[in-house]
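> fold the stuff below for me.
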Amino acid sequence: MHNQNWDDLRFVLAVAEEGSVSAAARRLRVNHATVLRRVAAFEDRIGLQLFERTSSGYVVPPDHRRVIDAAREAAAAINAVDRVAQGVEMRLTGTLCLTSTDTFCQTVLPPICRELTAEGEALCVEMSCTNAHLDLARMEADITVRPTMRLPDGLIGERAGALGLAAYGPASAPTRDWLGLRGPLERSRVAEIMETTKPGPVRAAADSFIILRETVAQGLGNAILPHVLAAGDPRLDRLDRPDMALEIPIWVASHADIGGSARLRAFRSRIVSGLLARAERLGPR
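Now for the predicted structure:
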């Protein structure tokens, strides 16, 4: 078992103890496909199909239970090492690469970064602002903060409240025209709402909620916007469209291969706390 990825043990043990992939995924706060992939990788490396796939779940045959016992002992030893090292790794030092959308980067993340750097010792936070999902598997970022209905395959993380959105229009010149979505926003829940409601003619479009807000303010059309951007803006009026009000979970996540480290868990915990402290500003109104 050379070059064993020991983090796979968490997934194997979760399936063995929960009896199903779905229950293991809920326990580990990852998706179903991630658990399947990690269990399959472990089985390939040891050259043994560890589980019997039955209609009632995943079962460990009696002659394979020794493997699970050994895995449990190995996991306990690894956790002991982690606890010893945690005092060093938990310090907020070094460089943290953080990516998020333009909405978050221009509203709540700068003060959260200020809090991190005030607490951290020689910490540098590098922020990447993009509405496209970076490939965390290629280490383009350590942590991503994203509003999404579910985490993509391969990411692990924690939920940090919800992003509230609703329909807004120009305060100075009410219009029946609407603004559309382009780029990554075309694959968002907001795009699904627009497609379902078909509110009216689309006169312009953008790939950024910040651009959409400014375009609404110019009177070109109405748009579904995050409250954190639109509420309180005197140039905008919230429209009486309850069918367009929605909330999207906010996730603070890392790639599964690195996200279990004590250092990234510590950073994610701080960022989650910062977002929850601003839940009223971000959430549904």
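> C-alpha only now, for contacts and for neighbours.
Noted.
> any idea how far the single longest strand found in the chain is from the middle of the chain?
The longest strand of the chain (DSSP state E) is strand 155-170. Put simply, strand 155-170 sits 11 Å off its chain's centre (CA atoms, centre = their mean, to the nearest Å).
> which other residues reach the following helix or strand past it?
Per DSSP states H and E, strand 155-170 leads on to strand 178-181 as the next helix or strand towards the C-terminus. For strand 178-181, contacts defined as CA atoms under 8 Å, 6 or more residues apart in numbering pick out 191, 199-208, 212, 216, 220-223.
> I'd like to know which of those are buried.
Buried by 16 or more other CA atoms under 10 Å: 191, 199, 202, 204-208, 212, 216, 220-223, out of the contacts of strand 178-181.
> one more to put side by side:
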Amino acid sequence: MRDWENLRFFLAVARSGTVLAAAKELRVSHSTVLRRIDQFETSLDSKLFRKLQRGYELTQAGETLYAQAQDVAADIDRVLADAEGKDDATGGVLRISQPEIGILNMYPLYAGFRRLHPDITLQIHSTMQPSNVNQQEVDIVFRISESPPDLLVGRCLGQVKAKAYAHQQYLAGLGSQHNSGDYQWILWQPTAEANLALLARENIIDPNVVMYGASMPDVVSAIHHQMGAGFLSTQQAKLHRNLVPLFDGRVFAHYSVWMLTHRDLRNSTRVKTFMRFMADNLNLD
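Below you'll find the model as predicted:
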């Protein structure tokens, strides 16, 4: 059975001549386009592109397929566009999967969205586990990832920056002559495999870790109650005026934030309305 999605990736690369331009058009990662083209060529047992220094050039087989496929793809898009979103309206339930509070706080934006669209009910799932958008367990997912999954469409909203923070009263208690070696550390450890002590040990000489938190709210609360220093997103830290950035505000890590939905839901009125609002109003700087 042929995968019609691979045809869309083929057409995007054929039109643009580069994988990067195709990735921007399809709103997916560079690696996803490469993987899809490789899958398509393998399934057809035919080489469709020649990789040149300036980009991708169609082979004779690719030119033949491109000439025949454009009309077919247009017909498929028209059929799907006519079918999708028929039973949708700017109302009902919108299921959203988001990272834990403490990494990214969306609630100020959710509140603004609800004021504009009171007929839409938001069903929020806060988890670091990947919700299955492909099986449509949720409608929209916010993911911190450098490579979003296949079959999902959306956009990168920017980057979350991680810095080290401590409460100003905690720092005052260390005295004016303290140095970084005096800090006690509160670190996020949601699983045994995802131990953020590594971030501290890569950047801090012999860190004195006094607490591991299984969730980011635990870490935020411990730092807020002056138990020690820890790594937080700058977006989260702005919500707490008494938190002070350490190490002259050095950024220790960057994480890309993607807002994604299943391709079958891209014409849903609820989904389009929400995604447009979030993209226009989320500020990660």
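> and the TM-score between them?
With the length set by TM-score structural alignment, normalised by the length of the first structure, the two chains reach a TM-score of 0.75; 272 aligned residues with a CA RMSD of 3.6 Å.
> any chance of the buried ones among the contacts of strand 178-181 of the first structure in JSON lines, plus distance to residue 27 of the first structure?
As requested, those are exported to JSON lines (distance: CA to CA, whole Å):
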{"residue": "191", "distance to residue 27 of the first structure": "31"}
{"residue": "199", "distance to residue 27 of the first structure": "41"}
{"residue": "202", "distance to residue 27 of the first structure": "43"}
{"residue": "204", "distance to residue 27 of the first structure": "44"}
{"residue": "205", "distance to residue 27 of the first structure": "40"}
{"residue": "206", "distance to residue 27 of the first structure": "38"}
{"residue": "207", "distance to residue 27 of the first structure": "35"}
{"residue": "208", "distance to residue 27 of the first structure": "35"}
{"residue": "212", "distance to residue 27 of the first structure": "39"}
{"residue": "216", "distance to residue 27 of the first structure": "43"}
{"residue": "220", "distance to residue 27 of the first structure": "47"}
{"residue": "221", "distance to residue 27 of the first structure": "44"}
{"residue": "222", "distance to residue 27 of the first structure": "41"}
{"residue": "223", "distance to residue 27 of the first structure": "38"}
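> mind checking which of these are in strands?
Going by DSSP E, the strands hold 202, 204-206, 223 from these.
> go through those and name the one nearest residue 242 of the first structure.
The closest of those to residue 242 of the first structure turns out to be residue 223 (CA to CA; 13.3 Å).
> that closest one touches residue 212, doesn't it?
Yes - using CA atoms under 8 Å, residue 223 of the first structure makes contact with residue 212 at a distance of 6.9 Å.
> now the helices for the first structure?
For the first structure, the helices defined by DSSP state H occupy 8-18, 21-28, 32-46, 65-89, 102-105, 109-119, 189-197, 209-217, 227-230, 262-277, 279-282.
> now the angle from the second one to helix 8-18?
What that stands for is helix 21-28 of the first structure. For helix 21-28 of the first structure against helix 8-18, the angle by axes from the mean of the first three to the mean of the last three CA atoms, to 10 degrees is 120 degrees.
> which position in the second structure pairs with residue 132 of the first structure?
In the second structure, residue 132 of the first structure lines up with residue 129, judged by TM-score structural alignment.
> what's the separation between that match and residue 142 of the second structure?
11 Å (CA to CA, to the nearest Å).
> compare neighbour counts for these two and give me the winner.
Neighbour comparison, residue 129 of the second structure and residue 142: the larger count goes to residue 142, with 23 against 12 (by other CA atoms under 10 Å).
> which elements pack onto the longest strand of the first structure?
Applying 3 or more CA pairs under 8 Å, 6 or more residues apart in numbering; DSSP states H and E, one finds that strand 155-170 of the first structure contacts helix 209-217, strand 223-226, helix 227-230, strand 236-238, strand 246-255, helix 262-277, helix 279-282.
> so which of those gets nearest residue 42 of the first structure?
Taking CA to CA, strand 246-255 is the member of these nearest to residue 42 of the first structure, at 18.1 Å.
> how far does that closest one sit from the chain's center?
4 Å.
> which other residues reach it?
Applying CA under 8 Å, 6+ apart, the contact partners of strand 246-255 of the first structure are 136-137, 142-151, 154-166, 189, 259, 264, 268, 271-272, 283-284.
> stretch 64-79 of the first structure too?
Under CA under 8 Å, 6+ apart, the answer for stretch 64-79 of the first structure is 6, 9-10, 13, 16, 50.
> that concludes my questions; thank you for your assistance.
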